[in-house]
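A.B. asks: Model the structure of this input:
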Amino acid sequence: MVTQHWWVGVLGLLLLCACENDMQKVAALGRRTQTPEEAHGIDAYMSQGGKMKARLLAPYMLRYQQDTQRIVFPRSLHCDFYDSLLNIESILDARYGVYYENMNKVYLRDHVKIINLVKKDTIYCEDLYWDQNTGWFYTHHYVEVHRATQAYSGTGMRATQDFNNVFLDSASGHLKVQNDQLP
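C.D. replies: Model (predicted):
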């Protein structure tokens, strides 16, 4: 009986000798790798309370659903914002953008330009954050503000999303001030 099942013992010895795990490979088994969702030729309409608020155009989009859910526009984006009568009120352009879904924050960079068509105001900057929860735009870098009657620039800006209130940390430029507005 011992001679007939010798191969079982040899096979057991081979299995014991062959079992060696690479700890990095074992740890990688538990990790999930997820490729982003990808879309081309984006033409999206955004509404709030049943009313159209904006139209987003982008040639390419990536959506990541990992720890920080985000939508990335790596090849530029253009957004038209509408008033209650569906007239374009303002325009936003940037070469790169990220929307952080869970935080309601937007980060824009590379030739950011915002134009308010009603007030004839334009803001140029290299990067810009938009906190949709608070309704504020901000940047820590160089910014140019062009209003209908004045232009100024500076480093660092905070502004309400309607740009009625714009605060520069360090400003320079030409401001037109009424005599009754001087201290």
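
A.B. asks: switch to C-alpha atoms for all contacts and neighbour counts from now on
C.D. replies: Fine.

A.B. asks: residue nearest the centroid of this protein?
C.D. replies: A centroid search over the chain (CA atoms, centre = their mean) returns Val98, at 1.5 Å, as the residue closest to the centre.

A.B. asks: please give me the structure for this one as well, since I'd like to look at both together:
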Amino acid sequence: MIKINNHINKTIVLVIALTMVFSCKNNFEDVKKIGVSENTPIGVAENMNLKYTDSGRVTANLRSPKMLDFSNRDFPFSEFPNTVEMDLFDENNQKSTITADYAIVYDKTGLIDMQGNVVLISSDKDTLFAEQLYYDQNREWLFTNKPVTFKRKTDVLNGKGFDSDVKFSKAQVLEIDGSVTVNE
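C.D. replies: Below is the predicted model:
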């Protein structure tokens, strides 16, 4: 009788031990995140000067006094809360410059979202004014669906959006709601 009780006790202990071993999981990534809030940046940098390249050619140069790194998020991004200036270069190294009050760079999609007093000056001195402008780094494309004013040579166009390549050879104001031709 004692041998049977001992055998039953050993079996129960073995079952509990095996259950504990197989119920454990590798959650090292979760442990690393303890104490790190997703609402706070994982890093802060000052006086940023980021250069984006494609096949050895500089395609964009982004400068800002401050960058907040949120790469600890499931959808990582970098935030530029205190103004941003970005130069875009076409394949002929012609430079267009964009300034904005604020920007976010989304790492996974390659989109740069610039907001607040956005001014774009092309290499040909065409000028776009908008409250928001996106730059798709992968396609080298600029676009917005917010109201814009676009000055090109002697024309001033107002519309409800903008779409263009970085060379401005395919620039178009969407849903034009006013235009003016200035005689020089």
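
A.B. asks: Got a TM-score for the pair?
C.D. replies: Once superposed, the chains reach a TM-score of 0.70 (TM-score structural alignment, normalised by the length of structure 1), with 146 aligned residues with a CA RMSD of 2.4 Å.

A.B. asks: element containing the residue lying closest to Val72 of structure 1 once chain neighbours are set aside, please.
C.D. replies: Spatial nearest neighbour of Val72 of structure 1, excluding adjacent residues (CA to CA, 6 or more residues apart in numbering): Val98 at 4.5 Å. Using DSSP states H and E, Val98 of structure 1 sits in strand 96-100.

A.B. asks: which residues of structure 2 does the longest strand anywhere in structure 1 align to?
C.D. replies: Criterion DSSP state E: the longest strand present in structure 1 is strand 51-64. Aligning strand 51-64 of structure 1 against structure 2 (TM-score structural alignment) gives residues 57-70.

A.B. asks: Once aligned, what mean separation remains between that stretch and structure 1?
C.D. replies: Taken over the aligned residues, the distance from stretch 57-70 of structure 2 to structure 1 averages 1.4 Å (mean CA distance after the TM-score superposition for structure 1).

A.B. asks: got the residue ranges for the strands in structure 2?
C.D. replies: So, for structure 2 - with DSSP E - the strands run 43-54, 57-70, 77-80, 84-89, 95-100, 102-106, 111-121, 127-136, 141-144, 148-152, 155-159, 161-165, 172-174, 178-181.

A.B. asks: List the buried residues for the longest one?
C.D. replies: In other words, strand 57-70 of structure 2. Within strand 57-70 of structure 2, the residues that count as buried by 16 or more other CA atoms under 10 Å are 58-64, 66-70.

A.B. asks: Can you get me the start-to-end distance on stretch 142-157 of structure 2?
C.D. replies: 17 Å (CA to CA, to the nearest Å).

A.B. asks: so where is the lengthiest helix in structure 1 in structure 2?
C.D. replies: Using DSSP state H, we find that the single longest helix of structure 1 is helix 6-18. With TM-score structural alignment applied, helix 6-18 of structure 1 matches no range in structure 2.

A.B. asks: Gly41 of structure 1 -> structure 2?
C.D. replies: Match for Gly41 of structure 1 (TM-score structural alignment): Asn47.

A.B. asks: just Cys79 of structure 1 next, same as before
C.D. replies: Using TM-score structural alignment, Cys79 of structure 1 pairs with Met86 in structure 2.

A.B. asks: Also Ser172 of structure 1?
C.D. replies: So, by TM-score structural alignment, Ser172 of structure 1 is matched to Gly178.

A.B. asks: what number of residues lie near that match?
C.D. replies: 10 (other CA atoms under 10 Å).

A.B. asks: just Lys10 of structure 2 next, same as before
C.D. replies: Lys10 of structure 2, neighbours per other CA under 10 Å, totals 12.

A.B. asks: mind listing what Arg41 of structure 1 touches?
C.D. replies: No, residue 41 of structure 1 isn't Arg; it's Gly. 57-60 (CA atoms under 8 Å, 6 or more residues apart in numbering).
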